[in-house]
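*Asks:* predicted coordinates and the sequence they were generated for:
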Amino acid sequence: MRPEELRNFELTDRQKGVRAMAKDFAQQEILPNVQQWEKDGRYPKDIVKKMGELGMLGVFVPERYGGAGLDYLSYGIICEEVAYADWVCASIISVQNSLVESGILNFGTEKQKQRYLVPLAKGEMQASSALTEPSGGTDLVALETTARRNGDSYILNGQKTFCSHASHSNVYFTLATVDKSLGRKGICAFLVDNPSPGMVVNPLNMSTMKRSNIAQIFFDDVRVSKENLLGEEGLGMTIVGATLSTGRYSVAARCVGQAQACLDAVLSYAPPESDIRAKRKRIPDGKADGC
């Protein structure tokens, strides 16, 4: 690619169409309802299916697996436009695409793709990641959750916390170690169905972020089939590293959308009096600095 091509930030016609679609949906289907959702503490479950129908829950998933088959810039555009209207709906898009589907797409078996990726991309299922633990926080190598081999299954024991959208999810992407002495080489990635015998999902009573349905997940001798091992044994940290990289990109795009919404809100409330006008003129400079 030539240097002049790298400096071309113009969207393609298809990307412009994606932006128009996402903005129209967010402004018509989401934004008018957000204040009431916040007041009621309501999770936008009915919106999930609609986002799936528009390809928002399988943005970069190939069409043969039920996705939209779009590029990653289009993914960022969708995250930005939806986040402008509502951070919870944007978080659903981000978690489902980045933290779960990207792992299945790049490391999953064909059977896993048919069983999980297709319905997830279509919005027929919802997914969450269960990575953070109470003892280690985001230090994933220090995780305590274990996976004991047992015939054609693994027996999971442990606890995860701060799992977004957990109560509404049909499957969790999680990590557990088969041998703690191996460090990162003992960590495996699993797809765990919800519900599963021995698994308890306990919603956290958050003072803020109530609508994101953050929860704790307890594994008490939860039997997970070997068919639900994602990738090979010991590949868990490689898989989660790839999914988190995609996730961080989507979070950045969401922040742009939320920042733009904040800026527009400030401008709408700023009075036109002369003593305020000078402050209003400084806002574009602040916007440029933020970029």
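*Replies:* Arrived safely, thanks for sending.
*Asks:* going forward, measure contacts and count neighbours with C-alpha atoms only.
*Replies:* Noted.
*Asks:* strands of the chain, residue ranges please.
*Replies:* 127-130, 146-150, 153-163, 171-177, 187-193, 199-203, 215-225, 229-230 (DSSP state E).
*Asks:* and Ala252, how far from Val192?
*Replies:* To Val192, Ala252 is 28 Å away according to C-alpha to C-alpha, to the nearest Å.
*Asks:* more neighbours, these two?
*Replies:* A direct count of neighbours by other C-alpha atoms under 10 Å for Ala252 and Val192 places Val192 higher, at 22 against 14.
*Asks:* contacts only, for that one.
*Replies:* Val171, Tyr172, Phe173, Thr174, Val224, Asn228 (C-alpha atoms under 8 Å, 6 or more residues apart in numbering).
*Asks:* measure how buried Thr246 is and give me the count.
*Replies:* Using other C-alpha under 10 Å, Thr246 is surrounded by 19 other residues.
*Asks:* same question for Lys45.
*Replies:* Using other C-alpha under 10 Å, Lys45 has 13 neighbouring residues.
*Asks:* ok, second structure coming up, stack it against the first:
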Amino acid sequence: MPVLGHTQYGKAEVRVVRVYRDREPHEIADHNVSVALSGDFTDTHLTGDNTRVLTTDAVKNTVNAFAKEAGDAARTPEVFGLELARHFTGVPQVSRVRVGIETYPWRRLEHAGTPHPHAFARDGGHVRTTTVTRTTGGDEWVTSGVTGLVVLKTTDSEFHSFYTDRYTTLAETTDRVMATEVTAQWWHAEPPGDWNASYPQVIDTMTSAFAGHHSLALQQTLYEMGTQVLTAEPGIGEIRFSLPNKHHFLLDLSPFGLKNPGEVFHADDRPYGLIEGTVRRDDTTDPGPAFDPGQGW
């Protein structure tokens, strides 16, 4: 006889923009919030009894209201996520809450050579991500992250001496373009003193490691990036990476009577190699449900 396994439900992608007008210059917090609730909701699946179901519309309304009620907490996605998670675990039938937040960066426009106090442009670069998981027992896990961070180096990258079989056609190289679009998520074993200062520091450490590391494989660079982040940030217990290899293939320009000494490339978006891995401290404890298999990066 079939039995019901793990379930969760909630509201996904609640876009809320909080404008702070209480000081000059104005500030913007632009979040895309998804909330998933787990708990005693078996009856709605098996019998259609919705008595225990907090509506997903109420979840959406809570996110929007908290953007105002939480005050300064909404400036920082980790703090905003914790406030929401603590609220939803107060619902009696909820045993676990997972709050995922994407935060979109804005930069201040300039006018007459100086930053304008209340005019902005949306940055087209990477997106800041946050995941907060809380149980009714009071256990909390906070992970920060980034997605869409595209990095490239024109040299200092090799790939050779790899295993071959009869289907292998890739040529070995001691000098190649290496590019990737970083998705990373790091678990805070200890909260930083300043969430908003910690995030750019991790990004700076990560990108500096990418730039300065002479790479023999993207896998090796992944480990170097993670190692440098853990060294620089003692409160981070683990960092996970998903790194697609953004291939750049040297074009043959000889039909046009041209030489191409590593200058003109075709950027191929698919198929692509996908390198994923985790770097963690050897003394860290299990990071808990924030990193459950199947929950995504």
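*Replies:* Nice, I can see it. The structure presented is a predicted model; accordingly, all values stated were derived computationally and were not measured.
*Asks:* can you pull the TM-score for these?
*Replies:* The TM-score (TM-score structural alignment, normalised by the length of structure 1) is 0.28; 143 aligned residues with a C-alpha RMSD of 6.7 Å.
*Asks:* and the strands of structure 1 as TSV, adding distance to Val256 of structure 1?
*Replies:* Formatted as TSV, the strands of structure 1 follow (distance: least, C-alpha to C-alpha, whole Å):
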stretch	distance to Val256 of structure 1
strand 127-130	23
strand 146-150	38
strand 153-163	23
strand 171-177	27
strand 187-193	31
strand 199-203	29
strand 215-225	27
strand 229-230	32
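*Asks:* nearest spatial neighbour of Gly76 of structure 1, chain-adjacent residues omitted?
*Replies:* Once flanking residues are discounted, Gly76 of structure 1 sits nearest to Ala253: 5.3 Å by C-alpha to C-alpha, 6 or more residues apart in numbering.
*Asks:* ok, the one you found touching Ile77?
*Replies:* Yes: checked against C-alpha atoms under 8 Å, the pair Ala253 of structure 1 and Ile77 is within contact range at 7.1 Å.
*Asks:* which among the strands of structure 1 is found nearest to Thr246 of structure 1?
*Replies:* strand 127-130 (13.5 Å; C-alpha to C-alpha).
*Asks:* helices or strands up against that closest one?
*Replies:* When contacts are defined as 3 or more C-alpha pairs under 8 Å, 6 or more residues apart in numbering; DSSP states H and E, strand 127-130 of structure 1 sits against strand 153-163, strand 171-177.
*Asks:* let's have those in TSV, adding mean neighbour count and distance to Glu4 of structure 1.
*Replies:* Output for these, formatted as TSV (neighbours: other C-alpha atoms under 10 Å; distance: least, C-alpha to C-alpha, whole Å):
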stretch	mean neighbour count	distance to Glu4 of structure 1
strand 153-163	21	43
strand 171-177	25	41
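*Asks:* dump those into JSON lines; add distance to Gln260 of structure 1 as well.
*Replies:* Below are those laid out as JSON lines (distance: least, C-alpha to C-alpha, whole Å):
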{"stretch": "strand 153-163", "distance to Gln260 of structure 1": "27"}
{"stretch": "strand 171-177", "distance to Gln260 of structure 1": "32"}
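*Asks:* to Ala259 of structure 1, which of these lies closest?
*Replies:* strand 153-163 (24.0 Å).
*Asks:* so which elements touch that closest one?
*Replies:* Using 3+ C-alpha pairs under 8 Å, 6+ apart, strand 153-163 of structure 1 sits against strand 127-130, strand 146-150, strand 215-225.
*Asks:* angle of the second one against strand 153-163?
*Replies:* Put simply, strand 146-150 of structure 1 runs at 160 degrees to strand 153-163, going by axes from the mean of the first three to the mean of the last three C-alpha atoms, to 10 degrees.
*Asks:* for strand 146-150 of structure 1, buried residues please.
*Replies:* Thr146, Ala147, Arg148 (16 or more other C-alpha atoms under 10 Å).
*Asks:* ok, now which ones touch the second one?
*Replies:* Contact analysis of Ala147 of structure 1 by C-alpha under 8 Å, 6+ apart lists Tyr154, Ile155, Leu156, Asn157, Ala176, Thr177, Val178.
*Asks:* hmm, the second one is touching Arg223, no?
*Replies:* Yes: in terms of C-alpha under 8 Å, Ile155 of structure 1 counts as a neighbour of Arg223; the distance is 4.6 Å.
*Asks:* mind listing the shared neighbours of these two?
*Replies:* Common neighbours of Ile155 of structure 1 and Arg223 (C-alpha under 8 Å, 6+ apart) do not exist.
*Asks:* could I get the helices and strands packed on strand 153-163 of structure 1 as CSV with distance to Asp24 of structure 1?
*Replies:* As requested, those are arranged in CSV below (distance: least, C-alpha to C-alpha, whole Å):
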stretch, distance to Asp24 of structure 1
strand 127-130, 25
strand 146-150, 45
strand 215-225, 31
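*Asks:* and the residue nearest to Gly76 of structure 1, how far is that from Arg280 of structure 1?
*Replies:* Ala253 of structure 1 is 25 Å from Arg280 of structure 1, by C-alpha to C-alpha.
*Asks:* pull out the buried residues from the helix or strand harbouring Gly226 of structure 2.
*Replies:* Using DSSP states H and E, Gly226 of structure 2 sits within helix 218-232. For helix 218-232 of structure 2, a neighbour-count test (16+ other C-alpha under 10 Å) marks Leu218, Thr221, Leu222, Tyr223, Glu224, Met225, Gly226, Thr227, Gln228, Val229, Leu230 as buried.
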